[in-house]
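Asker: the following block contains a protein sequence and its predicted model.
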Amino acid sequence: MRVLLVLIMALCCCPAFADDGWRPTLTSHQWVPERLLAIDKDDQRLFVLQHESPIKAVMELPCTTGQAQGDKMVRGDLRTPEGTYFLGRRIQRPLGWDLYGNIAYSLNYPNPVDRIKGKTGSGIWLHGRGKALTPRDTRGCIALKASDLESLGSDLYPGMPVVVAEDVSWKPDSGTEGKLAAELVQEVRNWARDWESRSGKFFVHFDPVAFTLSGSGDFAAYKSHKESIFRSTPWLHVMVDNVRAIAGPDYWVTCFDQFYRSPSLAQTVGKRLYWMRTAKGGWVVVGREYTRPQQDLAPQYFKVMDKRIRPVIRKWAAAWQDADMESYLSFYGTDAVQGDYRGAEAIREYKNALWEEKAPVKVTVDDVKIFPDSKGLRVDFVQEYEDASGYADRGHKTLVLAPVGDGWKIEREEWRRL
């Protein structure tokens, strides 16, 4: 039912469905992609737009689009689709020079929202043309002079946004789009947070029927698979960065890099989520696509973990030095192993007996280094210890910590003398 409400709102309220086609005005909010293409079907022009505060055109070229006017709906209607699309890889095979020049890129038509709407067809390209350009002369593709497309060179890349509209314009301020983009960026962060929590709240971000119709996979199977992972995985981390947001006719697309880490997997992927409004004004994910990431987020993830773990180690050392048993034990998991002692209660008994006889007076840590571990993180450092009897030592300490809730617990502790 919710997908019907989503689509009814989109069809009734969005200018994308006006008789004269989609006519967006792009604005200069901070989440606009750094560079994108804009196709103006009315003027038969292609613009290379760059976000330099404000957004501006850095190149303008003539182009030709579909022979029939209007938004593409079905295979063979000779129309060029209207919406927000993304370049695929360069097509590496011989092309007919007159029609295609020597360069072609696929577009991701039909995108997930197109599939929800039942649009059909495929093979929409951005390509060159060896013969002279004639306005509205393709079967639905976007064609440029072969020399013009070649001149774009490295400006084109897989995943580059392409806004295709009947008429497109842009302005220097952020407008209402800036507020909407901020909402969507926050939605992405909430989606990642709820995924990391391994709770049912994660699934509230989706419209199950629309997700299935979009070609993103059967939602029931997707949910069952995720729930199985949530039950069997003690923890997982999800980091998102390089988030961009761009509007379509009646939807938004957020593009970002995602780092996922669990005990058995660590990887960075690029991802696009397609969002639509609900009848109550909220946002739901109706489709998704995987892409190549802009950067590997693993180094950034471990920098964040480093900042989180160092205060934990300092507080653990302070609790030990103060002989504060309850605070000290709060850093250990129930089944923690410390040398020959297994379990938090065994550690308590050992430390109680030791501290009654020789209380600690100095515990310092230095040269802290953090590494991945299947349990979570391994922390290596140099430890100096001294007790009330005058005994002192210096050694290499290893702590293995596992994520528990919003914090960390020591699962294993090892020491060797230096």
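Answerer: Received the coordinates, thanks. If you're wondering where the values come from, they're calculated on a predicted model, not measured in any experiment.
Asker: from here on, just use CA atoms for contacts and neighbour counts.
Answerer: Will do.
Asker: show me the helices in this protein, by range?
Answerer: Remark: helices assigned in the chain by DSSP state H are 2-13, 97-100, 112-116, 146-152, 175-197, 208-213, 219-232, 298-321, 325-329, 344-357.
Asker: next up, a structure to set beside the first:
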Amino acid sequence: MQAAALKSAFVRALPVFILLVLGASAADAANSISGNIFTEADNAFTVLLVDKQASELHIAEVNNKVPQITKSYAALHGRNSGDKLKEGDNKTPEGFYYITGYVPPDKLDSTLYGDGAFTLNYPNVMDKYKGKTGHGIWIHGRGADRNNEKTQGCVSLSNRDLTSIKPLLLPGTPVIISDTIEFLSPEDYSKNKKKHMDFFKRFISSWENSDFKGFASYFSANFRAYDGLSAENYLNKKKQLMLTNPKRKVFVSDVNIFKENANKLMYSFNQLYCSDNIMSYGSKKLYLMVEKADNFRIIAEEFTELELEPFLEKSVISTVNNWKTVWQARDIEKYISYYSSSFRSDDMDIKQWKAHKEGLFQNTKTIKVNLTDIKLKAVSSGKIVVSFIQEYTSGAVADRGIKTLVLTGCPGDYKIIEEVWRPALTGT
């Protein structure tokens, strides 16, 4: 009975024991969801959260769109408090960063930096915009000669802890450094996520629907674009695009929202912009700050062009296969719906092409088409050139050749504007 009573008392005291050993923030982290990460991305990924006030580094593992804290470590930071402003101020910067590389211990003074260092992209575009100076902000180990409890601005872990998380610290891994990290209950997390995601959806909708007034309202008067344009010049450029290309589609994917504190957010996402004659794809980051009336405004942006063809491949192949299916079914109305009103093939326009194909459909009972080696290339005019090996069989007619289709439009709404066939060369 006495042993059972002691066991019961120990279990009741366990939460207090955890608080004493880990500290209140680490205990909160172990039982809550990170309030600094919101995502609609389907892929799993890792985010590092540095809490300067608690002197801790948390590992947030994002699975099924939920960020859970899986590990927490004691971490040193700059000996002076506050956000880094200039070189030599011995402060650790606060903001949104990414791991850019790894420096092994044999390339460092290991007596200071221990078992290696992971470099960060400080100063980022927001830091430069604010006029911050300095460089060489790392997450590194701890050498035997580092007896002080602070750094010159880096984040430092024990060598054992750095080694344990090294496999997670890949280039591109997000790092959020804040004065204090936020932890939320599942209910509060859902509310915050919806608020931030709804804001983003309204912003994209205003752009897609040429609502210039609504679109412009999301930007700070102090905004600077990635190419250096001021808010006025940037918005004038967007307004002109809306006037000259009123129809557009803006496809976004892998949307992540990172929160530094109550006043700073970053939206990171991949974006396809598609209009009548422009198609571009890239990675975009929007940096936001709270301005008057507690409203977030976009203060800066980054855009990195990405390869377009891999992103378009799935939608283009789906369109081509669906086109093939209705062709084999000899359904002239569905078949011709895949073609633009501006279509041309040799000397035939869309009306002549329809009449030509309708006659062929009526004079045959079966059509079989096999497509292989589908390749695509996006060209600057907003068109997509698709080529493939086509094997065609209809009654006594059989041929094999290279078919080229030129598509216009956006994913989900492609139209064939040009079609060319030539015999395939056969080897001996």
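Answerer: Sure thing, it's come through. Not measured: the values here are computed from a predicted model.
Asker: on that earlier part again, and the helices of the first structure: which comes nearest Ser28 of the first structure?
Answerer: Checking the helices of the first structure against Ser28 of the first structure by Cα to Cα gives helix 175-197 as the closest, at 7.6 Å.
Asker: can you list contacts of the closest one?
Answerer: Here helix 175-197 of the first structure makes contact (Cα atoms under 8 Å, 6 or more residues apart in numbering) with 27-31, 201-202, 205, 235-240, 243-246, 252, 254, 283.
Asker: wait, which of the helices of the first structure is closest to Thr80 of the first structure?
Answerer: Thr80 of the first structure lies closest to helix 112-116 among the helices of the first structure, at 12.8 Å (Cα to Cα).
Asker: and the closest one, what does it pack against?
Answerer: helix 208-213, strand 283-291 (3 or more Cα pairs under 8 Å, 6 or more residues apart in numbering; DSSP states H and E).
Asker: redo those as TSV? Include mean neighbour count.
Answerer: Below are those laid out as TSV (neighbours: other Cα atoms under 10 Å):
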stretch	mean neighbour count
helix 208-213	22
strand 283-291	21
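Asker: could I get these as CSV with distance to Arg412 of the first structure?
Answerer: Below are these laid out as CSV (distance: least, Cα to Cα, whole Å):
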stretch, distance to Arg412 of the first structure
helix 208-213, 42
strand 283-291, 37
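Asker: of the ones you listed, which is nearest Lys351 of the first structure?
Answerer: Nearest to Lys351 of the first structure among those is strand 283-291 (51.4 Å), distances taken as Cα to Cα.
Asker: how distant is the closest one from the center of its chain?
Answerer: What separates the centre of strand 283-291 of the first structure from the centre of its chain is 10 Å, taken as Cα atoms, centre = their mean, to the nearest Å.
Asker: just checking, what packs against that strand?
Answerer: helix 112-116, helix 208-213, strand 265-277.
Asker: for it, give me the average deviation versus the second structure.
Answerer: Taken over the aligned residues, the distance from strand 283-291 of the first structure to the second structure averages 4.3 Å (mean Cα distance after the TM-score superposition for the first structure).
Asker: contact partners of whatever helix or strand Leu19 of the second structure lives in?
Answerer: Assigning secondary structure by DSSP states H and E places Leu19 of the second structure in helix 2-22. Contacts with helix 2-22 of the second structure, where a contact means Cα under 8 Å, 6+ apart, come from Ala26, Ala27.
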